[in-house]
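Colleague: got a predicted structure plus its sequence, pasted below:
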Amino acid sequence: MSLSDPIADMLSRIRNAVRNEAKQVDCRNSKICAGIADVLKQEGYIRDFHVIDDGRQGILRIELKYGPNGEAILHRLDRESRPGRRVYRKVEDLPRPLGGLGIVIVSTSRGVLSDRKARTEHVGGELLCVVE
């Protein structure tokens, strides 16, 4: 079975796992999905992630993070750019979700970055997803 959009599949798995209050979720591994997981870890939305070798492309195991009373840290995780409609933005036009409290994950020429890091490095790119 081939996936036409592995990023959307990963985001849906994370959304469903958060809704079910799971401790971890497994996704297919790819460079872009590992980059997204790395940005989520750096920004404090997930606890950690590991790549598990399964003899093929690997499995990305994401350990989810919750608040002190068990409340979800991730409230919104939406895909912006899709295979049928790519969305690119200059650094000046990057959105600020929740007035700067949320992040936008951007695929740039310098790798997958959060919108804050893209602004400091002054690079734009493809908007992958919005995290709140």
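Modeller: Okay, I see it.

Colleague: make it CA atoms for all contacts and neighbour counts henceforth
Modeller: Fine.

Colleague: what kind of secondary structure is the spatially most central residue of the chain in?
Modeller: Centroid-nearest residue in the chain, with CA atoms, centre = their mean: I36, separated by 3.8 Å. The three-state label given to I36 by DSSP: H, G, I helix; E, B strand; the rest coil is helix.

Colleague: what helix or strand does the closest residue to it other than its chain neighbours sit in?
Modeller: The shortest distance from I36 to any non-neighbouring residue, by CA to CA, 6 or more residues apart in numbering, is to V112 (6.6 Å). Here V112 sits within strand 111-114, counting by DSSP states H and E.

Colleague: comparison target, given below:
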Amino acid sequence: MGRRILNDALRTIVNAEKRGKATANLQPISGVMASFLKIMKDRGYIKDFQVSDPHRVGKITVELHGRIKDCRALTYRQDIKTKDIEDYRIRMLPTHQWGYVVITTPSGILDHEEAIRQNAGGQVLGYFY
């Protein structure tokens, strides 16, 4: 259920980007969604996001840059080892220069570069570029 909520939120962001909007409102929310958006913010793909009322249904307002071409959450579970992360990134992302694969690890939710640096494998959550 959680991955479907994340996928719907990411599709809302992509649709807002394609329409040229400055913000996107995401509802319902989850902690995984906030972690995914934090990685996107750290990598410069979104300006900022604000969480309102996280203990109930909640809402996240995302300020957009216009850099996102596509982002998706995998709705199926896919385990990945540390040595296979780079091959997976090359296979899934359209270019070698930009884009990130987001992975859930025992150390938390990380992008592929940080997961390789920490030598941590896990499950692929999604990707963005």
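Modeller: Now that the structure is in, tell me what you want to look at. Fair warning: this is a prediction, and the values are worked out from it, not measured in the lab.

Colleague: can you tell me how far whichever residue in structure 1 pairs up with I109 of structure 2 is from Y66 of structure 1?
Modeller: In structure 1, the residue matched to I109 of structure 2 (TM-score structural alignment) is V112. Distance of V112 of structure 1 to Y66 of structure 1, computed by CA to CA, to the nearest Å: 24 Å.

Colleague: identify the residues contacting the residue in structure 2 sticking out farthest from the centre.
Modeller: Of all residues in structure 2, R56 has its C-alpha farthest from the mean position, at 22.1 Å, by CA atoms, centre = their mean. With CA atoms under 8 Å, 6 or more residues apart in numbering as the criterion, no residue contacts R56 of structure 2.

Colleague: so which helix or strand takes in it?
Modeller: Under the criterion DSSP H and E, no helix or strand holds R56 of structure 2.

Colleague: the longest helix in structure 1 is where?
Modeller: What stands out as the longest helix in structure 1, according to DSSP state H, is helix 6-19.

Colleague: average offset between that one and structure 2?
Modeller: Average distance, helix 6-19 of structure 1 versus aligned residues of structure 2 after superposition (mean CA distance after the TM-score superposition for structure 1): 0.8 Å.

Colleague: now do the buried residues in that helix.
Modeller: Across helix 6-19 of structure 1, burial judged by 16 or more other CA atoms under 10 Å covers 6-12, 14-15, 17-18.

Colleague: likewise for stretch 73-82 of structure 1?
Modeller: Using 16+ other CA under 10 Å as the test for burial, stretch 73-82 of structure 1 gives 74, 77-82.

Colleague: mind putting those residues in CSV, secondary structure included?
Modeller: Conversion of the buried residues of stretch 73-82 of structure 1 to CSV gives the following (three-state DSSP):
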residue, secondary structure
L74, coil
L77, strand
D78, strand
R79, strand
E80, coil
S81, coil
R82, strand
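
Colleague: now the two most distant members of those residues.
Modeller: Between any two of the buried residues of stretch 73-82 of structure 1, the greatest separation by CA to CA is 20.9 Å, found for L74 and R82.

Colleague: measure the residue nearest to the centre of structure 1 to F49 of structure 1 for me?
Modeller: In terms of CA to CA, I36 of structure 1 sits 11 Å off from F49 of structure 1.

Colleague: what does D78 of structure 1 give?
Modeller: Remark: distance between D78 of structure 1 and F49 of structure 1 (CA to CA) = 20 Å.

Colleague: likewise R28 of structure 1?
Modeller: Counting by CA to CA, the gap from R28 of structure 1 to F49 of structure 1 is 12 Å.

Colleague: lovely, talk soon.
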